[in-house]
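**Q** Build me a model from this:
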Amino acid sequence: MQHASIYIASTEPQSGTMIIAIGFMEMLKGRYTNVAFFRPVIPDRKEDETHIGFMREHFGLKIPYEACYGFTESEVIQAFADDREETFFEELMAKVDKLHREYDFVMMDGYPRNRFASTFDFDINLKIAKNLGTAFIPVINAWKKNSDEIINEIQIITEAIKTESCGELATFVNRCDEDCMETLLQEVENSGKEKQVYILPEVKEVDTPTLRQIVKTLDAKMILGEEEQLNHLVRSTKIVAMGVENYLKRIADEDLIIVPADRNDIILASLTSYAAKNHPNIVGMILSGGIEPSNTIIDLIKDFSTSAPIPIFTIHSDSYETAIAVAEVRAKISPEDTDKITLVKALFDKYVDKERIAQKFRQSQNNVMTPLMFQYSLFEQARSLRKRILLPESDDERILKATAILLQRDIVDIILLGEEESIHHRAAQLRVDISKAQIMEPAKSGLIEKFSRQFQTLRASKGLTLNAAKDAMEHRNYFATMMLYNGMADGMVSGATHTTADTIRPALQIIKTKPGISIVSSIFFMLLDTKVLVYGDCAVNLDPNAEQLAHIAISSADTAAQFGIEPRVAMLSYSTGDSGSGPDVEKVREATRIAQKMRPDMLIEGPIQYDAAIDMKVARKKLPNSKVAGRATVFIFPDLNTGNNTYKAVQRSTGAIAIGPILQGLKLPVNDLSRGCLVDDIVNTVAITAVQAQHLERS
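**A** Have a look, this model is predicted:
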């Protein structure tokens, strides 16, 4: 899933991700017309969230505040505690997907990992970035670290990103001591890798709070001063309790002075120092104790110039309490901090090769597809052109639960077969809402006679009598298949309580196969950690011959394409290329030749071993010139024994999710469930059936 997006995240607190975000946003605004800013997670208190407000105001982003975030910190923790991880990611993907439809580029800003350290044993930013399919940009805090420590952190985060199969765009090392920058740059260069690492120095001005930030945090009242003076940096804070002579010896430029309001001597001495040529200029005074200077003193201060040379504030707390509160203020960048913002942009311009980053982004192709991403795209695709799916087995509670989910989430329309009163009674017992489902009672439908005559006509060449046809219509799967045949539904799913034969036999007799396809077959979608593979045939055909195997390959490739998987077909055998012989290999070789002739537009390779099909290192040795080897997405097994055992081995050994079997080759979509299926299996299969119906309509 390739999106025009990046994800910036720190590896520890105080890394300065805002600096990197400002640099990237200015870069993006110069290249894209409409850029969105998004934070997947924000603090619980809205007043603690400063990044969104800054980006919207400073860069003039035309995006509502509510569209700029996913969930609060506590909502995320609660979702994982309640085992609603999939729901969390699905809703997050929906929010970001909406942004991708409305904006040219989405820049994402991660949440400090340390805030989740006591809850999760994984990096939630990496997990989010992987499932959103976005390029990842880690920011490392280099403050007070030597070059060896920093290099180790770069290696650790690189391995973590690689383990999660995220696409790393570049690594930023921020707040680096200038004394070790040259050594660090040399070590990075000597690593010999094309990895982009950008090192930014520690700039004290960026990490220094402004007077505005301090007085806003303290809720101090300005009694003298100008708005512009609030942008000045506060280098140090001093409490004054001594006499004027000692006070003047200890103050320095850009000091913030905290003094009791009745110390007129200190106030006047500070103004005198400001006016003198060779004495320090303090940045401001906070008068503690909730007392304001007299009008006489204020008039005297105003006489120094047309405006107060030093801004003066009052606060109710005493000097000690005020000093503690000031010490707790952490430097932030606000839209009013024009000097800081200019400095940050200059830093990014000086130390970052923006064109090189842009080039890498253009060249990068993120092929990651997580199970959550696949399921999300599956449901979205099903919703895009809503279909009516028929479920004959309404007496099974799993079917009713799945129906409620499908209807509640507006994925498809559902038709249930059965006695209406009994279905509603059972749904009420299960406490599920199926009120939007259409219920069809075959015995009261008035369709049995019509369907029987149609079926008898379809099977007349096989000697089927009308009575036998009527008997068949007593079977729900036959009745349901006739409904599908007559256009009363777009697809059908059965098998929760019936055998595979009970599902497929009516379809073969009534629906029949597509033109040019001689065999009904099946595939499984194998949802691995970062990719989705297609396995066929693992459920239906025992030992297909070469021609049948070729048709299975073509059907499987077409099915893969319907679900956004680029089909690169591997015809599997125990031998690769021309290295082996024997009847089993020759069958696969002949099947490959037939399939390639049938569909010259497809990438089909065979015979090929599984390792050569999936592993690029093996592929380079065994089939170096193949466009399929090492990157196959569709795996065609030579027989049912091999396919069934392989899909179960992969499923159980890797924790992969297997969705299927999905039937293919029929004129209309019919799919089979296993009798041990879960509710989620039914939901997925119904959605897949709907997508198949969409493609049949378009073809």
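**Q** From now on I want contacts and neighbour counts done on CA atoms only, so please keep to that.
**A** OK.
**Q** what sits against residue 626?
**A** The neighbourhood of residue 626, defined by C-alpha atoms under 8 Å, 6 or more residues apart in numbering, consists of 605, 619.
**Q** where does it land in three-state SS?
**A** In three-state terms, and counting by DSSP: H, G, I helix; E, B strand; the rest coil, residue 626 is coil.
**Q** In the strand or helix carrying residue 456, which residues are buried?
**A** Per DSSP states H and E, residue 456 falls inside helix 448-458. Neighbour counts over helix 448-458 (16 or more other C-alpha atoms under 10 Å) mark 448, 451-457 as buried.
**Q** Give the next helix or strand downstream of it.
**A** Assigned by DSSP H and E, the successor of helix 448-458 is helix 466-473.
**Q** how far does that next one sit from the chain's center?
**A** With C-alpha atoms, centre = their mean, to the nearest Å as the basis, helix 466-473 stands 52 Å off its chain's centre.
**Q** Return the list of helices and strands in contact with the helix holding residue 456.
**A** helix 466-473, helix 476-485, helix 500-510 (3 or more C-alpha pairs under 8 Å, 6 or more residues apart in numbering; DSSP states H and E).
**Q** please give me the structure for this one as well, since I'd like to look at both together:
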Amino acid sequence: MTRSVYVTGIDRGDGRQVVELGVMELLTRQVDRVGVFRPLVHDGPDRLFELLRARYRLTQDPATVYGMDYREASTLQAEQGTDELVSTLVDRFHLVARDYDVVLVLGTDFAATQLPDELALNARLANEFAASVLPVVGGRGESAEAVRAETRNAYRAYDGLGCDVLAMVVNRVDPKDRAEIAERLDSRLPVPCYVLPDEPALSAPTVAQITHALGGKVLLGDDSGLARDALGFVFGGAMLPNFLAALTPGCLVVTPGDRADLVIGSLAAHSAGTPPIAGILLTLDEKPTDEVLTLAARLAPGTPVVSVAGNSFPTAEALFALEGKLNAATPRKAETALGLFERHVDTADLLKRVSAPSSDRLTPMMFEHQLLEQARSDRRRVVLPEGTEERVLHAAEVLLRRGVCDLTLLGPVDQIRKKAADLGIDISATQIIDPQTSPLRDPFAEKYAELRAHKGVTVELAYDVVADVNYFGTLMVEEGLADGMVSGAVHSTAATIRPAFEIIKTKPESRIVSSVFFMCLADKVLVYGDCAVNPDPDAEQLCDIAISSAATAEQFGVEPRIAMLSYSTGTSGSGADVDKVREATGLVRARRGDLRIEGPIQYDAAVEPSVAATKLPESEVAGQASVLIFPDLNTGNNTYKAVQRSAGAIAVGPVLQGLRKPVNDLSRGALVQDIVNTVAITAIQSQTPDQKAARQ
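**A** The predicted model follows:
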């Protein structure tokens, strides 16, 4: 039977979209096929469903998502009664449930619905859907005692109506009251109660949303600038020195369009990072001169300057009435919401309570979810040497908002802060170090000179070398100031990994450094090695690559079944290349008799059961291999790229293995999500027992 979770509330304004998004994230970690059903919907676009569809790549037909609109429901209930309304909605729910393993049900929103006893209707629908209920109580502007009383009453209401209440969620409470409310409710309710503090960035409208709502015209700014959250409003009227003192981080400056001094002064402050602002809103339909706009664009590239027709008072009224919304156009808000949910909800316990069926399939999205969750479970610090690179800063924002790991950015401090301000990215929780001026430069130079003394490296020469961001970052890892390093978005592979070869070096049991790619296919994840480092490994090196790749696979939840690939399967062929693979297979069996391995074997016999049944019917690996070891770099690199492009697979990597401490290389074409995944992988690599011991 399909498992369903019904997220509902007791009144409007509870911000439950955070919970709905968080539950969807939770379900998609566990289950491949998750459906969405909203029994009743208002006219107009459903922003939350559009966000879910974009973020989780839902293929569900939007027409099946909705039961009916509120007007139709009100009419049906008035003319034919509640039983007929419920019966119709149940029928439409089951049209979705039959096609999915789990359904997330989005309850009514208590907003001008004209439905009597809306709470009771949600409870009855949940019961008829055989769905467990997750009620959300809003706490904004309420005292701690009022929130506790309302939450207890909400639990009693849904429980008294026969609902299977999974847990209670209290949202938008005053941060200073969160711990007390959580403690008091935990002792008063028979189910867990998760308490989420109010997060200003979630209710703050973006500059783009403000522009749309006020009918504004964008004079300057790019998409990244328009996506910034307006965390407050500062209205310009004072003289410039007093006005600058009133600016706050993330504020939107509102000023008449003829105040060029305030426009330039605000942007100059933003450029200096004191403080970074969201943008500027010009009133009275007055626009600065072209000369002023040109200077503004040079001072703060990308920062939005928007003009509106109204004067300051009606503009202020409209601004204070706006509230930010989660939707497909605000992915940064989604990351903030998920980070908030994951910090304050025991997701493992909640998922256990949901009892969602585990999928035998491992989709790319499920694998990515697992990476972030595993990294978050034992938080580490990763150093990113390319601190001024835009993609790295965007990835850092995602990692910080989701609480995946702690970060250190390397590069000129002022330059990094200015770049982040221009992108509207908050990096206040990030450590920033400039290798050129850091006090660590001297001890790092001494350390490097000591390590490379056999190559004639002096302290004076080392002083120049360690100012390079990749050498500096590698030394941070070696000295335990960071747990891993990720670079390569703008540096070559050699520039990224050469310092690791010189400073960190290989594990005692590893003869070489090698790499794997996680190839995320539609329904499973395969591990390919080595596709990036060793051009023509001999049998001993192939053996080492296979053993290291099996260990990497196991660390990331892929059960290792090793296929040593060749152009021949079993004993059907001969030649130097086949013999090398056969010898490597024998070496693996001698060193690690516990590993399941087959070789030499062709790719089709390794992964396709029907071919394996003909060529190697007795093999426990053939047809179900998960770790595929290529005989040389030429074969491996071309194969992974062919599968990536032709089969639409997501390639995560290369992930370096064999080093004493984790350092990983990015492709120079890496996307933001690629960087996020690689940083998570690096953090996970540092969670092994030997890495923990080295850290201590």
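**Q** Overlay them and tell me the TM-score.
**A** Remark: TM-score between the superposed chains equals 0.55 [TM-score structural alignment, normalised by the length of the second structure]; 424 aligned residues with a C-alpha RMSD of 3.9 Å.
**Q** Neighbours of the counterpart of residue 614 of the second structure in the first structure, how many?
**A** Correspondence of residue 614 of the second structure to the first structure, assessed by TM-score structural alignment: residue 621. Residues lying near residue 621 of the first structure (other C-alpha atoms under 10 Å) number 10.
**Q** And residue 64 of the second structure, by the same measure?
**A** As a burial measure, residue 64 of the second structure scores 15 neighbours (other C-alpha under 10 Å).
**Q** Contacts only, for it.
**A** Contacts for residue 64 of the second structure (C-alpha under 8 Å, 6+ apart) come out as 37, 92, 95-96.
**Q** The same query, at a cut-off of 10 Å, please.
**A** Residues near residue 64 of the second structure by C-alpha atoms under 10 Å, 6 or more residues apart in numbering: 35-38, 92-93, 95-96.
**Q** among those, who's most crowded?
**A** Within the contacts of residue 64 of the second structure, most neighbours by other C-alpha under 10 Å means residue 36, with 26 neighbours.
**Q** Can you classify that one as helix, strand or coil?
**A** Following three-state DSSP, we place residue 36 of the second structure in the strand state.
**Q** so how far is residue 363 of the second structure from it?
**A** Distance from residue 36 of the second structure to residue 363 of the second structure, counting by C-alpha to C-alpha, to the nearest Å: 19 Å.
**Q** now do residue 264 of the second structure
**A** 50 Å.
**Q** Then residue 540 of the second structure?
**A** Distance of residue 540 of the second structure to residue 363 of the second structure, given as C-alpha to C-alpha: 34 Å.
**Q** Looking at these two, which has the bigger crowd around it?
**A** residue 363 (21 against 17).
**Q** still on that earlier bit, residue range for the helix holding residue 456 of the first structure in the second structure?
**A** The aligned range for helix 448-458 of the first structure in the second structure is 441-451, by TM-score structural alignment.
**Q** give me the element residue 70 of the first structure is part of.
**A** strand 69-72.
**Q** Identify the residues contacting that strand?
**A** 37-46, 52, 76-77, 88-89, 91-96, 108-109.
**Q** Select only the buried ones of the residues you listed in PyMOL?
**A** Buried members of these, defined by 16+ other C-alpha under 10 Å, are picked up in PyMOL with:
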select buried, resi 37+38+39+40+41+42+43+52+76+77+88+89+92+93+94+95+96+108+109
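**Q** picking that back up, please identify which of the contacts of residue 64 of the second structure is nearest to residue 515 of the second structure.
**A** Nearest to residue 515 of the second structure among the contacts of residue 64 of the second structure is residue 35, at 37.1 Å by C-alpha to C-alpha.
**Q** quick one, what contacts the nearest residue to that closest one once chain neighbours are set aside?
**A** Residue nearest to residue 35 of the second structure in three dimensions, not counting chain neighbours: residue 103, with 4.5 Å by C-alpha to C-alpha, 6 or more residues apart in numbering. By C-alpha under 10 Å, 6+ apart, the residues touching residue 103 of the second structure are 2-6, 24, 27, 33-37, 93-94, 96-97, 129, 131, 356.
**Q** Look up how far residue 84 of the first structure lies from the residue mapped onto residue 681 of the second structure from the first structure.
**A** Per TM-score structural alignment, the equivalent position to residue 681 of the second structure in the first structure is residue 688. For residue 688 of the first structure, the distance to residue 84 of the first structure equals 23 Å [C-alpha to C-alpha].
**Q** out of the two, which sits in the busier spot?
**A** Per other C-alpha under 10 Å, whichever of residue 688 of the first structure and residue 84 has more neighbours is residue 688, with 26 against 14.
**Q** buried set for the helix or strand that one falls within?
**A** Using DSSP H and E, residue 688 of the first structure sits within helix 679-698. Across helix 679-698 of the first structure, burial judged by 16+ other C-alpha under 10 Å covers 679, 681-694.
**Q** Which single one of those residues is nearest to residue 180 of the first structure?
**A** Using C-alpha to C-alpha, residue 684 comes nearest to residue 180 of the first structure of the buried residues of helix 679-698 of the first structure, at 54.5 Å.
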